[in-house]
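> I need the structure of the sequence given here:
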Amino acid sequence: LIINGIHSGEIEGKDASMILLREILVTKEKEKMLDNVILLVIPVFSVDGHERFGKYNRINQNGPEEMGWRTTAQNLNLNRDWMKADAPEMKAMLKLFSSWLPDFIIDNHTTDGADYLYVMTFGIEYFKNSYSETELMLRSKFAPFLYEKMNQTGFLSHGYVWLKDWVKGLDSGITEGPGAPRFSTGYAAIQNRPALLVETHMLKPYKERVFSTKVAMEAVIEFCSDNKVEIIELNGKADRNSIINLLEKKEKLPVGFKVSGKSVKTPFKGVKYYKEKSEISGDEKIVYTNEKENLVLDLFNDVQIVKEVSVPNLYIIPSEWSLIVERMRLHGVKVDTLKEDKIFDVKRYRFSDIKFEEKPFEGRNRVSFTINEYYEKRKIPAGSYIVSTDQRTIKVIVNLLEPEAEDSFIKWGFFNAIFEQKEYFEAYVMEKISQEMIKKDPQLKKEFDEKLSLDEKFKNDPNARLNFFYERSPYYDSQLNVYPVMKVE
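Below you'll find the predicted structure:
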């Protein structure tokens, strides 16, 4: 699967694909490329973004003369939408993805950032977020093959250049790490499929960027053709072993990563640059020259797992949250419906320390929280949704439904209504009830007095003092801040 124009201002992939398809289908000079490969090509993913055509859409980019826009008509960035699938374009893409289930994915882009000599940079998911044998194949076999092909054609290439500090520039070093599932390649990783992020350098001439992209695509097609049996078998093995490892062997699934402060030295083909005081910003600015320079940079690529979760046998989703189920089915997840009432022992989550981001991100106000677990026996009504994790999309399911996962539904704000208190007390009513509660429970009075002595803010807040009793009364909403999705372990 070749994806172009997910950001339609970064459009050389479309032109490169059209040239390649012409050589395969019209002139026939490269028709043998399809002998062992089925090729799916999306010329332009963000169609509305592509039609927002103009000369001034990419301030950092050297051509073409006109290009499309970064986002959709709804101002959504499709390469942040792979999990939440808010955009209609992404809904269509996920239907295609789950029906075809491609064995290798290419996502063509143009990069921003520093200046250097490389025409092309690549992002490859081999940082603990992919199936272990897939990572090994990508690192030891595919990456060397790809870089050799690029070098043979004269296009200097490097791993994706992500600056450790975007203000300090290359002085701070560069980092490599796993992509979150909101991104195309990170999403492919949790679908157990290898993927390549193609990022041409924005300042290189457009023609070079187009033809280097074409060479990269040809290299991937050749690799897939030469290794078709291995790739197909490896993808199937990744699907099967993900279930075995997470369900039968009870291994935990990593859902959070960080790049540590450890670094190694790496050669880097750059250009000379210096820093000087800017009269405009008043800050120090970086000035790149046209003089080549072989640099040695710090490369930070020591990836550590910071969050991992146990995988249950089932998730239970109440019928009123059908929107979640609709989105999950787009991802190829099989969801059943409970035919009759049934009692389950379930694991629940109650949230505290809830904080919403002040500004929306991709049309949603994301939320963070502290998770508190508890167990209960609960009668689940007929019509509730049952999601078994015993299916090939097991990693997708967990990343969508586990609150600790960075791109889970709840962190993207799909469940924000559960954090809203809908019933409130009148002070004069709560005063009376509080007195009655103290009379019946001396220990409660002791807890109240202790909090008064230790918490000055609480002591001086009349509403908080009354709320202390309200939260401990039978009138308090027992479902406030409780995650509706339940787990059966």
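> switch to C-alpha atoms for all contacts and neighbour counts from now on
Fine.
> Run the chain-centre distance for stretch 393-411.
How far stretch 393-411 lies from its chain's middle: 10 Å, per Cα atoms, centre = their mean, to the nearest Å.
> Residues touching it, excluding its own?
If you take Cα atoms under 8 Å, 6 or more residues apart in numbering as the criterion, stretch 393-411 is touched by 83-84, 180-182, 190-191, 239, 242-243, 253, 255-256, 307, 309, 311, 324, 328, 331-333, 366-368, 389, 415-416, 485.
> Then stretch 368-376?
Residues outside stretch 368-376 that contact it (Cα under 8 Å, 6+ apart): 345-356, 411.
> cool, stretch 34-51 as well?
Residues outside stretch 34-51 that contact it (Cα under 8 Å, 6+ apart) are 1-9, 13-14, 17-18, 24, 67-73, 78, 89, 221, 224-225, 228.
> Now the buried members of the residues you listed.
Buried members of the contacts of stretch 34-51, scored by 16 or more other Cα atoms under 10 Å, are 1-9, 13-14, 17, 24, 67-73, 78, 89, 221, 224-225, 228.
> Can you show me the helices along the chain?
12-25, 47-51, 88-100, 132-137, 143-152, 184-190, 206-226, 228-243, 322-330, 394-401, 427-440, 442-454, 456-459, 462-470 (DSSP state H).
> and the first one, what does it pack onto?
The reference is to helix 12-25. Judged by 3 or more Cα pairs under 8 Å, 6 or more residues apart in numbering; DSSP states H and E, the packing partners of helix 12-25 are strand 105-111, helix 206-226.
> can you check the fifth one too?
With contacts defined as 3+ Cα pairs under 8 Å, 6+ apart, the packing partners of helix 143-152 are strand 157-159, helix 206-226.
> Mind putting the ones you listed into TSV with distance to V264?
Converted to TSV, those look like this (distance: least, Cα to Cα, whole Å):
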stretch	distance to V264
strand 157-159	14
helix 206-226	27
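> Also this sequence, please, to line up against the first:
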Amino acid sequence: MFANVIMLSTVLSMNGHLPPLIPWQGKSLQLIQSSGPLTTDFELSGGEVSPTYEDTMKFVDRLIAANPTQFSSVTIGESFGQREIKMIVASENGQFSANMIKSNGKPTILIQAGIHSGEIDGKDAGFMLLRDIATGKRRDLLSKANILFIPILNVDGHERRSKFNRINQRGPIEMGFRTNGNNLNLNRDYTKVDTPEVKAVLQVINSYNPDLYVDVHVTDGADYQYDITYGYTPAFASESPKIASVLEEKFQPHIDNKLSQQGHTPGPLVFVMNKREFKEGLAGWIAAPRFSNGWGDIANVPSILVENHSLKPYKQRVLGTYVLLDGAIDALSIHHQTLKAATMVEQVTPRELVVERQYAKEPIYIPFKGIKYKKFESALSGQTEVKYLGEAQTYEKLPIYWKKEIVNKVMVPDAFYIPSTYSFIVDKLKIQGIEIDLITTSEPVSNIKQPEVSDYKFDRLPFEGRFRVKAEFNYLSVDPKNLEGWYKVSTEQGRGKLATHLLHPEAPDSFFAWGDFHTIFQRTEYVENYALVPYARSMLKDNPKLALEFDKKLRENKNFESDPKARLNWLYSKTPYYDQGYLKYPILMQYKPKQREVEK
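Prediction:
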């Protein structure tokens, strides 16, 4: 008791800089046990502590020992820091292998916690839920679904524990760090797959084929009444709209009802347009494929992103997560056939694919449960700042700007062709669960386009360890005579949309944009002027059309006319000695004969 009093005093002093709270006494408080088998560290601390990696792994072992007929654990990967990434597999009849899970007639939910290990609510909520199953209190849950639970994905970041990792979050007292041991954000890695942690998750999804994927986070941003916010890509901006509609129409009402009955306030997954003026409205974010839920939308994996409200107490957030997971399992048991049917429909790859969106200029209006605030002029920042007052304020019609306006969409090729020298790209595609064929014959292929970079710009600073690049392209018709030994990626497959996002160079989360093809920007063979000048003179003499083009360029472009280097480089580019791979995207794209692809 005395230790709990000291702990509570510590928490109050640490949170003194945060906005005042609206008092909460939810029914879900009854879920906490103070003693008995498998009482969690979270519960023993009065809802203020989350255990270390070592203690977490010990609890995994105790959980399985308590019910080995229905619980097992598997190591799904190892971090760069050589820590094991564990997953608990829970099945009613002790069927733990991936093949058994897929064939036992029950739907499967994958629950992932600690991708940002400072946002660790899902770990402690999941342990309470599994404990209640293991001890018989909630054994009904395994009659509804198989459960896959990753308590900590970012295991290295988890051990970078501190009381000072998240200034705007109420607990736990010590929490992990946002990025992994290499300072990479795992929830930006679902396309480039640089991290062993995300590779492990993708392999789990490919092996177990879960019907629902739930990724648990804690949000940043403004203050509001909602304690549990969650969402998915809405149907109007989704590349898997049938799946999105089932989540919206079947799952969300069920989960919201569970949360409300237990004293929680569920809300939409939104952010704030202007953090210093809440009334300007909300940002309806649409996740790109680099994020877990954006990847799920493209890969036809029904996904829910949970973003608990960081300003609510840790105990309240964890209990709300328990209720949400309970509701998600229940909804999955009821609606899994409808969800599975929608998932099957979305296996068909469209002929066009939206690869980039921006926020709409015109909002829609929604009711929203906010918190009163006042503005003041800060002598520290030199600008107007916001102070939240801890009093409820409901907006009847608050504007929300959804990120739904289309910036760019691309024609989806029938197939991509990857040269054998880029086999590392093939390896990445295999991790993504994309089907690939090795070409073993020398038969020619037709209707092939090759993107050529016409303009480009590298980011000034690295992002997630990469110097990203944006480019514009011309699409050249090419006639490859022999692609034997190359790899073919057909887009007529379940993950054809994902393959297009990864391989089409105009997609912002493509391998190209992330920097896997930076070598095409290098020229490695050069020319001496004493050799080029006589060769070019002869070339222009033999090619009057080219000579006229050169003269016209001299007349119309004074910068070109006055720049000897530019003149000679242009002439060199017209010779057969010029590097034919320079600025050429090495992956070829095949289109149907009648499918139009503009040569820019």
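> Are any of the contacts of stretch 393-411 of structure 1 buried, and if so which?
When neighbours are counted using 16+ other Cα under 10 Å, the contacts of stretch 393-411 of structure 1 contain these buried positions: 83-84, 180-182, 190-191, 239, 242-243, 253, 255-256, 309, 311, 324, 328, 331-333, 366-368, 389, 415-416, 485.
> Please flag which of those sit within strands.
With strands taken from DSSP state E, the overlap with these comprises 253, 255-256, 309, 367-368.
> ok so, going back, I'd like to know which of the helices and strands packed on helix 143-152 of structure 1 is closest to L466 of structure 1.
strand 157-159 (58.6 Å; Cα to Cα).
> which residues touch the closest one?
By Cα under 8 Å, 6+ apart, the residues outside strand 157-159 of structure 1 that reach it are 118-123, 147, 150-151.
> which of those count as buried?
Neighbour counting by 16+ other Cα under 10 Å classes 118-123, 147, 150 among these as buried.
> before we move on, back to that, between the helices and strands packed on helix 143-152 of structure 1, which one is closest to W100 of structure 1.
When these are compared by Cα to Cα, helix 206-226 sits nearest W100 of structure 1, at 16.1 Å.
> Which part of structure 2 matches that closest one?
Counting by TM-score structural alignment, helix 206-226 of structure 1 lines up with residues 314-334 of structure 2.
> The matching stretch against structure 1, how far on average?
Here the mean offset of stretch 314-334 of structure 2 against structure 1 after fitting is 0.7 Å, by mean Cα distance after the TM-score superposition for structure 1.
> now the residue sitting furthest away from the middle of structure 1: how far from I433 of structure 1?
Distance from the C-alpha centroid of structure 1 peaks at K439, with 52.9 Å (Cα atoms, centre = their mean). Going from K439 of structure 1 to I433 of structure 1 by Cα to Cα, to the nearest Å gives 10 Å.
> returning to that earlier point: make CSV out of the helices and strands packed on helix 12-25 of structure 1 and add distance to G173 of structure 1.
Listed next are those as CSV, based on distance: least, Cα to Cα, whole Å:
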stretch, distance to G173 of structure 1
strand 105-111, 17
helix 206-226, 25
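> what's the most buried one of the ones you listed?
Highest mean neighbour count of the helices and strands packed on helix 12-25 of structure 1: strand 105-111, a mean of 24 (counted as mean count of other Cα atoms under 10 Å).
> what range in structure 2 matches it?
Taking TM-score structural alignment, strand 105-111 of structure 1 hits residues 213-219 over in structure 2.
> which of the residues in the longest strand along structure 1 are buried?
Across structure 1, the longest stretch assigned as strand under DSSP E is strand 284-300. Along strand 284-300 of structure 1, these residues count as buried under the neighbour rule (16+ other Cα under 10 Å): 285-286, 296-300.
> What range does stretch 421-440 of structure 1 cover in structure 2?
Counting by TM-score structural alignment, stretch 421-440 of structure 1 pairs with residues 523-542 of structure 2.
> what sits up against the matching stretch?
If you take Cα under 8 Å, 6+ apart as the criterion, stretch 523-542 of structure 2 is touched by 546-547, 568, 571-572, 575, 578-579, 582.
> Identify the residue nearest the aligned residue in structure 2 for I305 of structure 1 in space, chain neighbours excluded?
For I305 of structure 1, the aligned position in structure 2 is I406, judged by TM-score structural alignment. Excluding its sequence neighbours, the residue lying closest to I406 of structure 2 (Cα to Cα, 6 or more residues apart in numbering) is R357, at 4.6 Å.
> if I line the two up, what does that neighbour land on in structure 1?
Here R357 of structure 2 is matched to F257 in structure 1, going by TM-score structural alignment.
> Go ahead and confirm its match touches V306.
Yes: contact between F257 of structure 1 and V306 holds when scored by Cα atoms under 8 Å: they sit 5.2 Å apart.
> More neighbours: the two, which one.
Taking neighbours as other Cα atoms under 10 Å, F257 of structure 1 and V306 compare with F257 leading, 20 against 11.
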